[in-house]
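> next come a sequence and a model predicted from it.
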Amino acid sequence: MHNTLNDHVALVTGASSGIGRAIALALSRAGAKVVVGARRAERLDALVAEAPGEMLAVTLDVTDPDSATAAVAAAVERFGRLDSLVNNAGLMLAGPVVGADITEWVRMIETNLLGSMYAAHAALPHLIESRGAIVQVSSTSGRIASAGNAAYAASKFGINAFSEALRQEVTARGVRVTVIEPGFVATELTSHITDPVMREMAAGIQQSMRTLTADDIANVVVFALGQPDHVAVNQILVRPADQVQ
């Protein structure tokens, strides 16, 4: 891939594995300076060692607004600016509503929805200054809810709603907001599921199709961020060719 983001400064949340890790490496290959945030510091250190370009690791818990603020501050202190925020941190704990462990609902809302909101809030003053961009990694579950995924879908629908309202607020100030809605991606996300029936179902669905890879989504992020300033790619829905819904 040709360098398209030379000297661009990006902060990627949830960068210790899966899609976030792939996004961080793809941005680095494209010439960006990348700040990677997650709770698993040892994985971030390994990521920094692998990156082809300059990369900074910061311990980040997106459910803590102070942690989000500190991560943004570390990025600006190191590189002098912030050009994009990629809100990727996420958690999927599928299961039926009846008999649900509602602490799992809280974890998903805090991580998927509030976490992205906290990070956006912290980053926005700097993104307005740089006329930068926010990329929100949502899901096909952000537009089509399904049985067994009520709380997860609620968190992703929330991301989509927040992102559209934010877009309307900041587009005139030069900040672009992009929502990316991946379908089935081969990552460790489904391993978070504690309900054995739902975990087995998710595994079966993945085995039934040619799933997307984390790199597929990373390439979409690079595409969106690499557009000229006058081009806003606001929403990208990307499914495996074999996925029906």
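Structure received. Numbering: from 1, shown residues only.
> can we go C-alpha only for contacts and neighbour counts from here?
Will do.
> what about the helices in this protein?
Listed in chain order, the helices of the chain (DSSP state H) span 18-29, 41-50, 65-79, 102-108, 115-130, 150-170, 196-207, 214-225.
> so who does Met209 touch?
Going by CA atoms under 8 Å, 6 or more residues apart in numbering, Met209 touches 240, 242-243.
> how about a cut-off of 7 Å?
Asp242 (CA atoms under 7 Å, 6 or more residues apart in numbering).
> quick one: it from Ala22, how far?
Met209 sits 21 Å away from Ala22, going by CA to CA, to the nearest Å.
> that older thread, now the helices of the chain as JSON lines including mean neighbour count and distance to Gln136?
Putting the helices of the chain into JSON lines (neighbours: other CA atoms under 10 Å; distance: least, CA to CA, whole Å) gives the following:
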{"stretch": "helix 18-29", "mean neighbour count": "25", "distance to Gln136": "11"}
{"stretch": "helix 41-50", "mean neighbour count": "16", "distance to Gln136": "21"}
{"stretch": "helix 65-79", "mean neighbour count": "19", "distance to Gln136": "15"}
{"stretch": "helix 102-108", "mean neighbour count": "16", "distance to Gln136": "15"}
{"stretch": "helix 115-130", "mean neighbour count": "21", "distance to Gln136": "8"}
{"stretch": "helix 150-170", "mean neighbour count": "20", "distance to Gln136": "7"}
{"stretch": "helix 196-207", "mean neighbour count": "14", "distance to Gln136": "23"}
{"stretch": "helix 214-225", "mean neighbour count": "20", "distance to Gln136": "10"}
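> okay, one more to line up with it:
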Amino acid sequence: MKNKVAYITGGTKGIGLGIAEVLHKHGITVAISGRDQNDAVQVAKQLSTQETPVFGIGSDVKNFEDEKNAIAKIIKKFGKIDYVIANAGLGVFKPVDELAIEEWSSMIDTNLTGIFHTLKASVEELKKSEGYFITISSLAGTNFFENGSGYNASKFGAVGFTQAAMLDLRKYNIKVSTIMPGSVSTYFNGNLPSEKDAWKIQPEDIGQLIVDIFNMNPRTLPSKIEIRPLKPKG
């Protein structure tokens, strides 16, 4: 994997940062994006080593032009893209009658349309590299819950989109998978990670899972993967 280039959206914190850290440790050249250019550049500097650089890019996945520009910058700097991990996401949890139009649109535009933008912007490069496209969805993409109407809709959509894209793109030898984590120790939804989250999946666990997927025999395709804590908090 040391000659590979990966792009991770939402890579400045949480699951995206955990993935970036693990891929970087395995010698993969990593580009991360976030909505704040300065934040993305600063995090990239902290992760970079002399042997393996990390490239920070400002991009809002809700904006297709941002993602086109992000891909163009990566190609200009590294010449190719082998792995794309569409991780950027957000959640607002309210009863459906209290959910604002803007909150609904923000989740759909980020968690679902953002994935389409990332794939649309990168797919021609992935055809060249016969690469891998991974979406980070959620168990909320198959299990609905109270106060989750908008989030459930976006994640159910993300799973369906990824599975259909997998069927469309495997003829180009592009692998497409969706990963559906349960409870992860991140700052998501206002959580403050601490020792109380030790029972949860850790962001680096998702990174290790992705490395394991990359190392699988090329003839195999784990198209949909659910991952959950071994022992949920009682």
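Yep, that arrived. Being a predicted model, the structure only gives us computed values, none of them experimental.
> between the helices of the first structure, which gets nearest to Asn88 of the first structure?
Counting by CA to CA, Asn88 of the first structure lies closest to helix 18-29 out of those; the figure is 5.9 Å.
> just give me the mean distance for the closest one relative to the second structure.
Helix 18-29 of the first structure differs from its equivalent in the second structure by a mean of 0.8 Å after superposition (mean CA distance after the TM-score superposition for the first structure).
> who touches that helix?
Contacts of helix 18-29 of the first structure (CA under 7 Å, 6+ apart): 3, 12-15, 34, 36, 51-53, 88, 187-188, 214-215, 217-219, 222.
> same thing with stretch 84-102 of the second structure?
6-10, 16, 103, 107, 110-111, 115, 118, 132-136, 147-149, 151, 189.
> repeat that for stretch 39-48 of the first structure.
16, 55-57, 59-61.
> check stretch 105-116 of the second structure too.
Residues contacting stretch 105-116 of the second structure (CA under 7 Å, 6+ apart): 61-62, 86, 88-91, 150-151, 154-155, 157-158.
> between those residues, which sits nearest Pro181 of the second structure?
Lys155 (11.2 Å).
> hmm, back to that, out of the contacts of stretch 39-48 of the first structure, list just those in strands.
Cross-referencing the contacts of stretch 39-48 of the first structure against strands under DSSP state E gives 55-57, 59.
> reformat the residues you listed as a markdown table; add distance to Glu181 of the first structure.
A markdown table is the format used below for those (distance: CA to CA, whole Å):
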| residue | distance to Glu181 of the first structure |
| --- | --- |
| Met55 | 26 |
| Leu56 | 27 |
| Ala57 | 26 |
| Thr59 | 26 |
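> dump the residues you listed to JSON lines, plus neighbour count.
Listed next are these as JSON lines, based on neighbours: other CA atoms under 10 Å:
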{"residue": "Met55", "neighbour count": "25"}
{"residue": "Leu56", "neighbour count": "19"}
{"residue": "Ala57", "neighbour count": "25"}
{"residue": "Thr59", "neighbour count": "18"}
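> out of the contacts of stretch 39-48 of the first structure, which is nearest to Gly183 of the first structure?
Ser16 (20.4 Å).
> need the counterpart of the closest one in the second structure.
In the second structure, the residue paired with Ser16 of the first structure according to TM-score structural alignment is Thr12.
> now do the residue lying closest to Leu192 of the second structure once chain neighbours are set aside against Asn87 of the second structure, distance only.
Spatially, and ignoring its direct neighbours in sequence, Leu192 of the second structure is nearest to Thr186 (7.1 Å; CA to CA, 6 or more residues apart in numbering). According to CA to CA, Thr186 of the second structure and Asn87 of the second structure sit 13 Å apart.
> and these two? which has more neighbours close in?
Set side by side, Thr186 of the second structure and Asn87 show more neighbours around Asn87, with 28 against 20, by other CA atoms under 10 Å.
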